[in-house]
Every structure is written in C-alpha cells, then in structure tokens.
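K.L.:
Turn this into a model:
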Amino acid sequence: MELNIEQELLNEASQLFSKLGLTTEQAIRIFLTKSISSNGLPFPIILDEQDGSAKTSITNSQITDTLLTLVEDGLPESELLNLQNPDYCKEVFALSFAVLKLAKTNQQADIKTAAQDAKGYNRYSTKKVARHQGQYYVISTQWTDRHRALFTHWHKQIQRNTSSVSR
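P.N.:
This next block holds a predicted model:
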C-alpha cells in the first residue's frame, strides 16, 4: 500500500514524533491500532449540532460546575473511580492529571493540599469542592481548548448512559 502524504506534513509530524521518541511508522501503527480498538477515529470529532462547526465554547467554570453536579448527583461509582485515575483521564480527555482528587476532609488546609500536584502547583479548584457519600473531591482546572471537545463528548456519553440506566 502506498501512502500519499504531503512532504511538509510528513516532515513536521516526523519531527514531533522524534521528540516523543517514536518513528513515524510507530506513530502511524499506534494511530491505526487505536482506531481499530475504538471502532473509529481514536479521538472524537464533534460538530455543533446546529451549524456543523466545531464546538469548543464550554468554559473551565462550566466544566467544573458540570463535574460538581455529576459527582454530587450520584455519578456511577465506576466513573467516579475512573475520574480519579490519571491513565483514564489521559486517554479520555488528553489530560496530564486526574479529573478528580480525593481530599482528606473538607477543611481548607486539606482542600489546599489536595489541590496541588507533586511539585506544589495548584491543579484543582479550591473553591468548588464536590461532596459524595461523605467524601470530598477537588476538581481539575487544567482544561484547555484541546480538552473541551473531549469533555463535551464524554459528558454526552455519561448523560446517555445514566439516562438509559434510570429507565
């Protein structure tokens, strides 16, 4: 099989892959394997339902509020655990951090400690803390444009799954 890829695109991608320690062939193999396992593209292509344009208008505050509501309204336990798993969050949202992190208590000192990463940088909200079954969760604030469509896609799936369970 012969691939027809523009040389400039191939060169740029090869430089990026090299920085990641991958050959272009390895990167293509990863992409193809992920495509097969997800039965489609390994990332969502999400269009605005009204005009067909890409939709990434959700804000960090809206994401935080949505997660707060989901956790407090009884997000399935399995998904609550998933959102605390950095590997799951990297795969689903392309985030470098878990979406949720458990705080010891709702005391401000414990919230501030939980909101920091290993290097002491705040990665989670200290103002909006979710409570579920007596436990407190800080919510990631590390959302950028590349994460918003992934969050929206995940949220739609969660809504579909929880509405089909409650029927």
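
K.L.:
drop to CA atoms for contacts and neighbour counts, all remaining ones
P.N.:
Noted.

K.L.:
contacting residues around the residue positioned nearest the centre of the chain?
P.N.:
The centroid of the chain falls nearest to Phe93 when counting by CA atoms, centre = their mean (2.0 Å). Residues in contact with Phe93 (CA atoms under 8 Å, 6 or more residues apart in numbering) are His147, Leu150, Phe151.

K.L.:
Among those, name the buried ones.
P.N.:
With neighbours counted by 16 or more other CA atoms under 10 Å, the contacts of Phe93 contain buried members at Leu150, Phe151.

K.L.:
Next, the structure of the following sequence, for comparison with the previous one:
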Amino acid sequence: MTTKNVQIRMENELKEKSDELFNNLGTSTNEAIKIFLSTAVRTNGFPFEITLDKPNTETKKAIEEAYAIQDGKIEAQVYDTVDNFMKDLRS
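P.N.:
Next up, the predicted model:
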C-alpha cells in the first residue's frame, strides 16, 4: 500500500496536550489522527456525535416542565401583574 504525507497546523498548546494525552494512552497523536480517519471512513461520517451545546441539567428540567405545561400535565403559574411576578421571582 502506498502512503501519502499529510500536514496539519495546530497551536503549540493543543499539540503538546494531545501528545501528552495520547502518550498516556500508549499511542501518538499521529496514530490517533490515523485512527480517527480510518474510523470516519469505515462509518462514513464523524466517529462521534457532532452537536451544538448540550443543555445543562437545569435547562433540561425547564424544557421538560415547558412540555408538561404544553401537554396540560401541570398548570403554569399565571401572574396578573409584572410586580407580582417579580415578587415571586425574588422570593
């Protein structure tokens, strides 16, 4: 099998941290990159999930609560004035 050189540029700090990480895992950054590319080709995509920022626990809870309100499973607190809302919010 013939081989081809590939060059990538990265910040020194990233290179040093990746070298240390992969050395601790018993391999090299170069081997890790080859593993990444081989897995990407085999799976026909990124070998890990690509997502936007995931909501934290508090946000997930708020989303679930909003769906429960929407589905009529729980009642939403209703305020007749902004002042009442702010009083409740601050308490």
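
K.L.:
any idea how far Trp154 of the first structure is from the residue nearest to the centre of the first structure?
P.N.:
To Trp154 of the first structure, Phe93 of the first structure is 8 Å away according to CA to CA, to the nearest Å.

K.L.:
one step back: and of the contacts of Phe93 of the first structure, the nearest to Leu81 of the first structure?
P.N.:
Proximity of the contacts of Phe93 of the first structure to Leu81 of the first structure (CA to CA) peaks at Phe151, which lies at 16.6 Å.

K.L.:
Secondary structure element for that closest one, which one?
P.N.:
Using DSSP states H and E, the element containing Phe151 of the first structure is helix 145-165.

K.L.:
Quick check: buried residues in that helix?
P.N.:
Of all the residues in helix 145-165 of the first structure, those buried under the rule 16+ other CA under 10 Å are Arg148, Ala149, Leu150, Phe151, Thr152, His153, His155, Ile158.

K.L.:
didn't the second one look like it was pressed against Thr59?
P.N.:
No. Between Ala149 of the first structure and Thr59 there is no contact under CA atoms under 8 Å: 10.9 Å.

K.L.:
Mind giving me the packing neighbours of the lengthiest strand in the first structure?
P.N.:
Criterion DSSP state E: the longest strand present in the first structure is strand 124-132. If contacts are counted by 3 or more CA pairs under 8 Å, 6 or more residues apart in numbering; DSSP states H and E, strand 124-132 of the first structure sits against helix 60-72, helix 108-114, strand 135-140.

K.L.:
measure the residue in the first structure that Gln7 of the second structure lines up against to His147 of the first structure for me?
P.N.:
Counting by TM-score structural alignment, Gln7 of the second structure corresponds to Glu2 in the first structure. Per CA to CA, Glu2 of the first structure is found 33 Å from His147 of the first structure.

K.L.:
What's the match for Phe48 of the second structure in the first structure?
P.N.:
In the first structure, Phe48 of the second structure lands on Phe43 (TM-score structural alignment).

K.L.:
my guess is that match is in a helix, correct?
P.N.:
No. Phe43 of the first structure: not assigned to a helix; according to DSSP: H, G, I helix; E, B strand; the rest coil it is coil.

K.L.:
which residues touch the closest residue in space to it that isn't next to it in sequence?
P.N.:
Excluding the flanking residues, the one nearest Phe43 of the first structure by CA to CA, 6 or more residues apart in numbering is Leu150, at 7.7 Å. Contact partners of Leu150 of the first structure, counting by CA under 8 Å, 6+ apart, are Phe43, Pro44, Val92, Phe93, Ala94.

K.L.:
That's all I had, so thanks and see you.
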